[in-house]
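# just a sequence and a predicted model for now, questions to come.
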Amino acid sequence: MLKAGDPAPDFSNPDADMNIVELSGFRGRDLVLFFYVRDDTPGCTAEAIEFSELEDDFAKLGVSVLGVSRDDCIKHGEFRDKHGISVRLLADKEQTTCRAYGVLQDKEVDGIVRNSLVRSTFIIDKQGIIRHALYGVSSRGHAEEVLQLAALMRKGELN
């Protein structure tokens, strides 16, 4: 698991429009990277909508927001359009980014071990350093909590 002070692992993933998004493209800008289980499930939908509703507030702080799941670009596009989600959603079909950020874990369900994604969020500063690593978060109300952490982080930067 990653922790505050660790360098954020680089990533290169396509978004819902199949444009490649890389961590290096956010140097000089703070970034919220949230990992969610699957498109169009109740909790993940609520989380993505809440981040979208607060996107302007994050932007006022100079913070970009990206969501990542193991769904493909087409599913992301359908999910985005169906629910009016404005934050960019990245596809990690190969699970490379999920592994790098330590958000996958084996869980036994009905005697079968499955590799599951743990809902997690990372706040990454302008230099690419993780300032907050939040594993096992709940979906509802989480975006507001992350906004508050980002605001506190920015205040600390300005003092």
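Received the coordinates, thanks.
# use CA for all of it now, contacts and neighbours both
Fine.
# what residue of this protein is the furthest out?
Distance from the C-alpha centroid of the chain, by CA atoms, centre = their mean, peaks at Gly111 (29.9 Å).
# gap between that residue and Gln105?
Distance of Gly111 to Gln105, given as CA to CA, to the nearest Å: 15 Å.
# quick one, strands of this structure?
12-14, 20-22, 30-35, 63-69, 88-91, 104-109, 112-117, 120-124, 130-135 (DSSP state E).
# make CSV from those strands and add distance to Glu78 to it.
Formatted as CSV, these follow (distance: least, CA to CA, whole Å):
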stretch, distance to Glu78
strand 12-14, 15
strand 20-22, 18
strand 30-35, 18
strand 63-69, 14
strand 88-91, 11
strand 104-109, 24
strand 112-117, 21
strand 120-124, 23
strand 130-135, 27
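# for comparison:
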Amino acid sequence: MAIEEGKKAPAFTLPDENSDKVKLSGLAGQWVVLYFYPRDDTPGCTIQACDFTSGIKGFEKLSAVILGCSPDDDESHQKFIKKHKLKIHLLSDPSHRVMEKYGAWGQKNMYGKIT
């Protein structure tokens, strides 16, 4: 299911790279940039995370928090953050529950094949 513009974002609580629980409701009053990606340390996902990190000052000026979300666990996130000196928080959704709520996980069609 995809989120419709103007609708309230689905609530969630997920662990971050330090196993601390992050609740969307706990970020009320702040801008939240929540992005989803399939796996730590893959080429496209690394570029994306590094781009968010390089632009972090602009987001901070807007009091915005950036949260990346993937199925990877906290240990994988810690390695990814350390390796690329990331300045963003990464959330773990191994069951894909939140990713599915946001329409960011499901069957994909690649070159006519369901993947």
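Great, that's in hand. The structure displayed is predicted, hence computed values, not measured ones.
# for the strands of structure 1, give me a markdown table that also has mean neighbour count and distance to Asp6 of structure 1.
Formatted as a markdown table, the strands of structure 1 follow (neighbours: other CA atoms under 10 Å; distance: least, CA to CA, whole Å):
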| stretch | mean neighbour count | distance to Asp6 of structure 1 |
| --- | --- | --- |
| strand 12-14 | 19 | 19 |
| strand 20-22 | 15 | 18 |
| strand 30-35 | 24 | 15 |
| strand 63-69 | 22 | 19 |
| strand 88-91 | 26 | 22 |
| strand 104-109 | 12 | 18 |
| strand 112-117 | 13 | 21 |
| strand 120-124 | 25 | 10 |
| strand 130-135 | 19 | 6 |
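# of those strands, which is nearest His76 of structure 1?
strand 88-91 (6.4 Å; CA to CA).
# mind listing the helices for structure 1?
With helices called from DSSP state H, structure 1 shows them at 42-53, 55-60, 73-83, 96-100, 142-158.
# okay, the ones you listed in TSV with distance to Phe122 of structure 1 and mean neighbour count next?
What follows is these, written out as TSV (distance: least, CA to CA, whole Å; neighbours: other CA atoms under 10 Å):
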stretch	distance to Phe122 of structure 1	mean neighbour count
helix 42-53	13	20
helix 55-60	14	16
helix 73-83	20	17
helix 96-100	12	17
helix 142-158	9	15
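# Ala8 of structure 1: which of those helices is closest?
So among the helices of structure 1, helix 96-100 is nearest, using CA to CA, at 8.9 Å.
# from Pro9 of structure 1, how far out is Val68 of structure 1?
Distance from Val68 of structure 1 to Pro9 of structure 1, by CA to CA: 14 Å.
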